[in-house]
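Engineer: Quick one, structure for this:
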Amino acid sequence: MTATTLQPIIPRTDTPALLAALQKSGSWDEHISMAISNPNASIVTTPTFKYDITVGAKATRVLIFDHLGAEEDMERDLKAFLAGLEKGTKVALDESAAFPHARAEILERVGFTNRVFAHPNVARQLDLVDVDGTPVAPTSIPPPEGITIHEITSSTDPRFDARVAVERDIFGYGAGYFSHLPAALAEMMDKYGDYHLLATTANQDGGEEAVGYMTLRVHRGVAYLQGAGTVETWRKRGLTKAMLARTVAKAVEWGFEVMLTVAWDENAVRAWTAMGFREVGITRVWDLDV
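Structural biologist: The predicted structure is shown next:
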């Protein structure tokens, strides 16, 4: 991936647009990609909405990504869309993804309620450069001794399978979720240009053992730190900081001024805050049972 493939970068001063791009990149793109290898899921585009529908044994779930009609028609279109769903369908809507049409007062009138999280709806921002373009975030930190950090920019890379597997091992994904993950990561890498780092160390057999990863997505004009993880034996040894510095260097090279991420639990909040991220805004999801 080169800088010439990037979409126009969203200015650091346009927080609503940054949050909307973050939500689309983190929810819309990932759901679409995961649906590719899920026989129970499909992405549907109608004249008024784009959404993901998953038919499960216990419930049918719909996640509305975007409103394709006029802004002033949002309430009318949403009521018509909901009226066409089967009773028992669970509906969720990404407020920022449907920005600016999905205003809170409209969603409340239609019957949606804001999903309450402890932390997942808090977006965090890392400033990469100051106002004159001078880098302010570290762009070079050596990895711990014995660790090599590799760049992966294509699903044909020989280390791609190891990149997928290490995420599964770190987070304990079940077989169902993991069965869709390789296709989703390949789609996001090859279509959207996701930039991956894989950290390895030598094993007793003289080969490589994957011990950590980090993923940066820049598809929608925002530098989104999509994911990161380190196996337990290598935590608190500076590996994540080293991978973050490499990722920051790449984002600065491509012209970004800020990087955004979402912290999903208390440990992640503490980790990202310690590395310079600060709270910047709220991304909200709204729910409704038909």
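Engineer: From here on, just use CA atoms for contacts and neighbour counts.
Structural biologist: OK.
Engineer: who's in contact with the longest helix that the chain contains?
Structural biologist: For the chain, the helix with the greatest residue count under DSSP state H is helix 175-192. If you take CA atoms under 8 Å, 6 or more residues apart in numbering as the criterion, helix 175-192 is touched by 29-30, 33-38, 153-155, 161, 164, 168, 194-195, 217-219.
Engineer: Flag every buried residue along stretch 237-245.
Structural biologist: By neighbour count on 16 or more other CA atoms under 10 Å, the buried set for stretch 237-245 is L239, T240, K241, A242, M243, L244, A245.
Engineer: before we go on, could you also do this sequence so I can check it against the first one:
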Amino acid sequence: MDRDEVLAEFDRQMRREAVSDDLGARMERTERLVRQVGGTAHTWAGVLWSGLDDGTADEAIAAQTAWLAGPEGRGREFEWKLYSHDRPADLGDRLRRAGFVPDPTETLMIAEVAALPTEVRLPDGVRLEPVTDAAGVDLVAAVHERAFGASAARLRDRLLDQLAQTADGSLTMTVAMAGDEPVCAARMEITPGTDFAGLWGGGTVEEWRGRGIYRALVAHRAALAAARGIRYLQVDATDDSRPILQRLGFAALSTTTPYLIQG
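Structural biologist: As a prediction, the model looks like this:
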């Protein structure tokens, strides 16, 4: 895999030419910026790509904060998804000065689907169940709250919306169950017309970590991606999942930091 070439294609297909992940939202594009806005209060809103320099960065940031102060942005959470290869080099500092607050940095990791293991090996007593309804989304949300220690209310609402809108199978969610207990959950989002699918979630509750469940869910989703003809899988990896993904064959191509601000 040519890492520079794949990163360039990721930037083009998944950022500059990104499509909305919500039927009620819209993508707005200028020569220097791509952002998603609109939709409901829990629809993701933010900047996906920017092509800025020292002379244009502050003006672009000011335009986002002005939008947030307006009727459409007021009360909304807004994210500027910054990658380490974005320019100018001090864009993160400029965002902080404008009131954006960074969340923890994650590693952009990408692998060719054809090179990934697809054999699912689960510990005894654990099974995988597809998520197809609101009850399943509740299980995903419960895992998220236990695994990451954060509210899953917004995530639950967003997943319910996506589930209702994606009859084409571009969203697949899976929960690992130990008896009646959800112990790990993950999803895969396919972007039609691109070479990429994203792996999201993958949280395992603390008492079930270290037993190979996260790895099994990666293999499960790799098999689904292979069946759909997807060429690459992409993950925004935490420090915990990065070494597992590296052992599976994912390469670190950049880092990404969510810069958040409230309208």
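Engineer: which one of the buried residues of stretch 237-245 of structure 1 sits closest to L22 of structure 1?
Structural biologist: Of all the buried residues of stretch 237-245 of structure 1, L22 of structure 1 sits closest to L244, with 18.0 Å by CA to CA.
Engineer: ok, that closest one - contacts?
Structural biologist: L244 of structure 1 neighbours (CA under 8 Å, 6+ apart): T139, M214.
Engineer: The spatially most central residue of structure 2: helix or strand, and which one exactly?
Structural biologist: For structure 2, the residue nearest the mean C-alpha position is W200 (5.3 Å; CA atoms, centre = their mean). Remark: W200 of structure 2 resides in strand 196-204, with elements defined by DSSP states H and E.
Engineer: Next SSE downstream of that strand?
Structural biologist: Strand 196-204 of structure 2 is succeeded, C-terminally, by helix 213-227 (DSSP H and E).
Engineer: ok so, going back, which residue comes closest to the residue nearest to the centre of structure 2 once chain neighbours are left out?
Structural biologist: Nearest residue to W200 of structure 2, sequence neighbours excluded (CA to CA, 6 or more residues apart in numbering): R187, at 5.3 Å.
Engineer: mean deviation of the helix or strand harbouring that neighbour from structure 1?
Structural biologist: Element membership of R187 of structure 2 [criterion: DSSP H and E] is strand 181-190. In the superposition against structure 1, strand 181-190 of structure 2 averages 1.0 Å from its aligned positions (mean CA distance after the TM-score superposition for structure 1).
Engineer: which residues in structure 1 does that strand match up with?
Structural biologist: Mapping strand 181-190 of structure 2 onto structure 1 (TM-score structural alignment) gives residues 209-218.
Engineer: List the neighbours of that stretch that are in contact with it.
Structural biologist: By CA under 8 Å, 6+ apart, the list of residues contacting stretch 209-218 of structure 1 from outside reads 6, 25, 162-163, 166-167, 192-203, 223-231, 234, 239-240, 243-244, 247.
Engineer: let's see it at 6 Å
Structural biologist: 194-203, 223-231 (CA atoms under 6 Å, 6 or more residues apart in numbering).
Engineer: angle of the strand holding R187 of structure 2 against strand 196-204?
Structural biologist: 170 degrees (axes from the mean of the first three to the mean of the last three CA atoms, to 10 degrees).
Engineer: hmm, back to that, tilt between the longest helix of structure 1 and strand 208-217?
Structural biologist: 60 degrees.
Engineer: What residues sit buried inside helix 175-192 of structure 1?
Structural biologist: Of all the residues in helix 175-192 of structure 1, those buried under the rule 16+ other CA under 10 Å are 178, 180-190, 192.
Engineer: Against E105 of structure 1, how distant is the closest residue to V110 of structure 1 other than its chain neighbours?
Structural biologist: Of all residues not flanking V110 of structure 1 in the chain, K79 sits nearest, at 6.7 Å (CA to CA, 6+ apart). As judged by CA to CA, to the nearest Å, K79 of structure 1 and E105 of structure 1 stand 14 Å apart.
Engineer: ditto for A184 of structure 1
Structural biologist: 34 Å.
Engineer: can you check A268 of structure 1 too?
Structural biologist: In this structure, A268 of structure 1 and E105 of structure 1 are 32 Å apart, going by CA to CA.
Engineer: who's more crowded, the two?
Structural biologist: Higher neighbour count among A268 of structure 1 and E105: A268, with 14 against 10, using other CA atoms under 10 Å.
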